[in-house]
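Colleague: Below are the sequence and a predicted model for it; my questions follow.
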Amino acid sequence: MNSSVLAQKTCILATMIITIPMILFGWMNANNSRDRIIAEKEQMLLRIAASLELRFPDSYEGILKHSPQSANEQEKLLLLHKRLQPIIDEVAQRYPEYGMGYGMSTQRIAYYPYRQELFNRPISQWVLNAYDKQEFLLQRRAMSPTWGQPTMSLIYPLCFNGKMIGHIWVNAKLGDINQAIYFAWAQNLVILIITWLGLIFLLQKAFNSIGQELKAFSASIEEKTDNFEQLTTLPELQPLRAAVIGLREGLEQEKDAVQNALLAVHQTLDRITDFFFALDREFRFIYINSKMAEMYRSVVVGQRIWDALPASRGFAAQFEQALAEQISVCYTAFSPTILKWLEISIYPSPHGLTVYMKDIHDQRLAQNQIKEQARLIDLVQDPIMMWDMEGTVIFWNGGAEKSYGWSKAEALGQNILDLIQTQFPQSLDKHMQELLEHGYWEGELVDSCKDGRRVVVKSHWTINKDVSGKVAAVFAINRDITEKRKIEEELARFDSLHTLGEMAAGIGHEVRNPLTTVRGYLQVFSYKGKFREYQEQFHTMIEELDRANSIITEFLSLAKNKSLDMECCNLNDIIRPLFPLLQADGFRLGHDVQLELTDIPNSCFDQKEIRQLILNLVRNGFEAMTSAGQVTIRTYAEPGAIVLVIRDTGTGIPAEMLDKLGTPFLTTKESGTGLGLPVCYRVAERHAAQIAIDTSAQGTTFYVKFNHSK
């Protein structure tokens, strides 16, 4: 910056620094003058009021005591006016620029300047405030009828024997007060301006001298002359001159060092195997490294990038954004010149752009291959998952989404054990130890789905290692075998039923015949008189034989080769005749039975076996309810099926018993045979029906679904 310009700017700044305080001082002085004049006027109003108070007789009553008894109010006012007006005129001669007068309540008695038409005119209502407060009032903008213009008015109370009997008013025209204020302001302003001009003159003279010396000092520095010794006005600049000389020498050395460093940078950039170049603000090449020059032979320093590399026009927006907003921009693009994928990073500076292009062709091909593999894995129907060693899910394919219910967005980042709540055949620590020792693990697990279902999966686990050989993740492929396991369990149950049925068919008749003979003899003996004392024992033995016969009957119901007597009928017609019997059984045990039968189509049933199935399921419901409960028998139709529903309000079936239901001799009752449900499953099998169970602490529901086609 030119030294004279610096001096001028400094002078202007100093002028402002002086002017602002002087303006503030003038403003404060003006306010003080105004307040002083107003205070003087207020003092004068009080002095005049005090003078009028001293001249006032004792009271209005004292003046009127010599008036006739018959005088009316108007005559009394005239008498008071005649007595007090001379006092007002006397004081007004001394203070003709002030208005004054005596008053009583809102009535004028005597006043100056005197105007006849105002004599009977009431005084302003604000005067009455003095009577309420019993003290003087001062109003600075009261309208005076006597002067006919705004005034500063004082209301001064007149008291006699401690009581206010009237008032004195004194006022001064605001115009006179403002004139005095303006005159005082003018005087202060003239003094302030003269003082300000004197200070500015001295300041200008001082800065002109400083400017001349700074100009000469700047010239000596620009001309690189070190013999500038005359600094009379500013001797403090001598150390600065010495420092400037030292800095100039240092800059010369730094310049050489920077040039050497720049040369080293260029040599380094020429050795790197990636592409590097620099552009000015017009997008012209100002530097290209050797790799760039080798692969892009059309690029020349001084040429615009759009002309040298036409394909770059498609990315002009990125270059212009980086330069305009001074932000780094990074993108990937395919170079048609060298037929490679490049990662292009643009770095801005006030003077242009530096661009670094990295060859990522092989990396891009590998990423595409990985993406294609991931896409193919995503198409696999089996769940495929991967999680790191902390258990955080890092891969979740489409098969996992369909099987477990969680979307990829929901699963990624979650803990795998918290998500699917896997049940392991052994402890998790042993499981992981085996996986890390062998590198893989295979077995069956039980997982949870989003909707709460539990599924059995055949799981294959392997470990993934990073480049350093450290275990980084676990890769798992699961196959849902829940239905397979259910089918296997169903087949096993059917096999046991078939085996039991074959046994029953083989031995049922052989056992039943001897039991019938024994029962007959026991009945005969029970009727003989000599065995009368053993009647209770005979009765017990006959009951036990009947119970054994019942078990044999249920055994025979399991026979595989038992013939069916199928008839076309309505399931509701089978249930209704049974209802009274079931009600009686329920009433005897303290339970209730309800029917909810809907219109259903006819189908083919073995009525005897269906009755046995219903009896077994309803009686199981009775036995499952410890207190008064209810068993509901319901039927309804759905597409392709007729459904029989038997629901109780018992305590539910224990979870550990659910998978074993239908197994012969499996019972939780002290006197149970464990053959009731196997018979039901056997009847359902012979009718090509399926049995489903829904159980909870509020009760159990059996669904028997009979296939039906129109």
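Modeller: Looks like it arrived, so ask away. Numbering: from 1, shown residues only.

Colleague: When you work out contacts or count neighbours from here on, use the C-alpha atoms and nothing else.
Modeller: Noted.

Colleague: Go ahead and report the secondary structure state at the most centrally placed residue in the chain.
Modeller: What sits nearest the mean C-alpha location of the chain, by Cα atoms, centre = their mean, is E410, with 18.5 Å. State at E410, reduced to three classes by DSSP: H, G, I helix; E, B strand; the rest coil: helix.

Colleague: Distance check, it against Y404.
Modeller: The gap separating E410 from Y404 is 11 Å, by Cα to Cα, to the nearest Å.

Colleague: again with D280
Modeller: On the measure of Cα to Cα, D280 and Y404 end up 58 Å apart.

Colleague: more neighbours, those two?
Modeller: Taking other Cα atoms under 10 Å, D280 and Y404 do not tie; Y404 has more neighbours (21 against 18).

Colleague: How about that one: what's its closest non-neighbour residue?
Modeller: C449 (4.5 Å; Cα to Cα, 6 or more residues apart in numbering).

Colleague: Quick check: the one you found touching V455?
Modeller: Yes. Look at C449 against V455 with Cα atoms under 8 Å: they come within range, at 7.5 Å.

Colleague: Tell me the helix or strand right after the top helix by length along the chain.
Modeller: Longest helix in the chain by number of residues (criterion: DSSP state H): helix 3-55. Using DSSP states H and E, the helix or strand that follows helix 3-55 towards the C-terminus is helix 60-64.

Colleague: before we go on, here's another structure to hold up against the first:
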Amino acid sequence: MLSYFYDHNLFLRTCEKSPIGIALLSINGSILKINPSLCKMLGYTESELIHLGISSATHPQDLETDLTLWHQLIRGEVDGYQIEKRYYHKSGSIKWGLLNVTAERNLQGISGNDVCIAQIVDITEQKKKEEEFKKIEELHNLIAEHSQDAIIRLTPDAMVTYVSPAIRNQIGYEPDELIGRYVYDFWHPEDLKCAWLSQDNTDPSDSRIFVNRLRHKNGHYIWHEAHSKKIRNAAGEIQHVISMGRDITERIQSEELIRRSEKLSLVGELAAGIAHEIRNPLTSLRGFMQLYMKEDIDGTKKLRNDVMLSEIDRINEIVSELLVLAKPSNEGSELRDLVQLLNHVTRLFEGQANLYNVQIMTEFDANLPLIQCQSSINQVFINVLKNAIESMPKGGDLIIQAKKLNDNLYIRIKDAGNGIPQEEMDKIGNPFFTTKETGTGLGLMVSMRIIQNHKGTMRIESEVGKGTTVEVILPIVK
């Protein structure tokens, strides 16, 4: 059968010149002919390889698979096979080869002198690169899986193709729930004008830093900061976009608290000057007004006089609130029972609550510690409860909760009132801003200043039609 190939000089010359390794094998596996490329790949001469045999040069872990496929070929069950396998170089190093084996059947069928042609492509360098890439990929996966920042891969049109597990802690979704979704589906509607990958956006830059709001699985929004970069191919086309982002909600809230604190300080300085200038003539006005009322013996001007005196008292009340904003109270602090304090304030509003058909319910943890505070803390809860009851003209449940968490006491007052529109939430606490027809807008600002003086914080959450929750956090002094 071999003579059949020797008669075909063109075939032999092709084998000799081929850049890939070629071996002619008999059906018993012995080597009949080997070309120079295979000899060069394995480091042996042709005679050495013929004497050694291909099996001896094969890595032991790949030998069984190769022999199984070889026997299937010899039995005529397959016409050929292809596998990646390892060979031993003469120096002892390992070479990877892509082996492709086919059978040349004679006219007598598979029981005759068939010859098998083995072609072996050296893929050692390719395997090394694959291994290096695998190590890099494992490192990237390790970083992605354990990074506190969420790593997201997007298509050029903003569809999510990969997201790291950190997203779970940020917006509550499992990574698999986001694959195939468009990232802008989770953006706050007001932030979509900054959508970098939208068709309407003409920004040509390849990298951007975004600060926007993302919708949590529970429905609320978090503040998110992300550094995004477009990845392009050699032709300059965008292949995908990589984004690394983190939850900055606490940072935004802290910055807002600082702004409010600075605003309170500025208003306080202004209020101090105004209040003192107003209070002196106001005292004189009230005194003369009381004398004028005594002169009205027949009482014909009583209604007008009462209105004027009431308005003077209202001005005096506003001046008093301005003075609270001006500087912290000099009143000494003492240990107080928070539950007793809240119960006292609740009893003050029982009449007004009944008038509005509001049911006040308390949920206090047992054995709450005493807190170091001034009596002015009462004013905070009076202001908040008064606002809560007045926000429920149709009645409803007003829930007051108190609990200890770590080194703080958390007091939550939740009403079922009309709620505050989101566009007005940023104005809450500003001087003279109020949602009530008769309010001054100073009550909440004064409350915030009192809580600030106690080194605490006040947070407000509201939704139109569902109500408002005010949370006061006070530190426990050990």
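Modeller: Nice, I can see it. Bear in mind that the values here come from a model prediction, so they are computed numbers and not experimental data.

Colleague: residues contacting the residue nearest to Y404 of structure 1?
Modeller: Contact partners of C449 of structure 1, counting by Cα atoms under 8 Å, 6 or more residues apart in numbering, are 403-406, 420, 455.

Colleague: quick one: which of these sit in helices?
Modeller: If you go by DSSP H, the contacts of C449 of structure 1 have 403-404, 420 in helices.

Colleague: Where do the helices of the stretch 51-200 of structure 1 begin and end?
Modeller: For the stretch 51-200 of structure 1, the helices defined by DSSP state H, counting those that start in this stretch cover 60-64, 73-94, 128-133, 174-222.

Colleague: Make CSV out of these and add distance to F525 of structure 1 and mean neighbour count.
Modeller: Shown next, in CSV, are those (distance: least, Cα to Cα, whole Å; neighbours: other Cα atoms under 10 Å):
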stretch, distance to F525 of structure 1, mean neighbour count
helix 60-64, 150, 14
helix 73-94, 150, 16
helix 128-133, 132, 15
helix 174-222, 147, 15
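
Colleague: These: which one's closest to L46 of structure 1?
Modeller: Comparing the helices of the stretch 51-200 of structure 1 by their distance to L46 of structure 1 (Cα to Cα), the top pick is helix 73-94, with 13.4 Å.

Colleague: counterpart of the closest one in structure 2, which residues?
Modeller: Aligned by TM-score structural alignment, helix 73-94 of structure 1 corresponds to no residues of structure 2.

Colleague: Would you mind getting the angle between that helix and helix 3-55?
Modeller: Put simply, helix 73-94 of structure 1 runs at 130 degrees to helix 3-55, going by axes from the mean of the first three to the mean of the last three Cα atoms, to 10 degrees.

Colleague: what comes into contact with helix 73-94 of structure 1?
Modeller: For helix 73-94 of structure 1, using Cα under 8 Å, 6+ apart, the contacting residues are 48, 51-52, 55-56, 60, 63-64, 67, 98-102, 109-112.

Colleague: Could you check how far the residue nearest to Y404 of structure 1 is from G399 of structure 1?
Modeller: Taking Cα to Cα, one finds C449 of structure 1 at 13 Å from G399 of structure 1.

Colleague: returning to that earlier point: kindly indicate which of the contacts of C449 of structure 1 lies nearest E623 of structure 1.
Modeller: Using Cα to Cα, the contacts of C449 of structure 1 come closest to E623 of structure 1 at V455, 31.5 Å.

Colleague: Tell me the residue in structure 2 aligned with the closest one.
Modeller: Following TM-score structural alignment, the counterpart assigned to V455 of structure 1 within structure 2 is I222.

Colleague: same check, this time on I305 of structure 1
Modeller: Matched by TM-score structural alignment, I305 of structure 1 corresponds to I54 in structure 2.

Colleague: List the residues that contact that match.
Modeller: I54 of structure 2 neighbours (Cα under 8 Å, 6+ apart): I31.

Colleague: With T462 of structure 1 instead?
Modeller: T462 of structure 1 sits next to 435, 439-441, 474-476 when contact means Cα under 8 Å, 6+ apart.

Colleague: What number of residues are in the vicinity of A278 of structure 1?
Modeller: By other Cα under 10 Å, the residues close to A278 of structure 1 number 20.

Colleague: How about residues contacting whichever strand or helix holds it?
Modeller: Assigned by DSSP H and E, A278 of structure 1 belongs to strand 275-280. Residues outside strand 275-280 of structure 1 that contact it (Cα under 8 Å, 6+ apart) are 269, 285-289, 291-292, 351-358.

Colleague: same thing with stretch 258-272 of structure 1?
Modeller: If you take Cα under 8 Å, 6+ apart as the criterion, stretch 258-272 of structure 1 is touched by 276, 289-291.

Colleague: For PyMOL, what selects the buried ones among the contacts of T462 of structure 1?
Modeller: The buried residues among the contacts of T462 of structure 1 can be selected in PyMOL (16 or more other Cα atoms under 10 Å) with this line:
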select buried, resi 435+440+441+474+475+476
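
Colleague: To which residue of structure 1 is G236 of structure 2 aligned?
Modeller: The alignment partner of G236 of structure 2 in structure 1, by TM-score structural alignment, is G469.

Colleague: helix, strand or coil for its match?
Modeller: G469 of structure 1 - assigned by three-state DSSP - is coil.

Colleague: And for it, the neighbour number?
Modeller: Using other Cα under 10 Å, G469 of structure 1 has 8 neighbouring residues.
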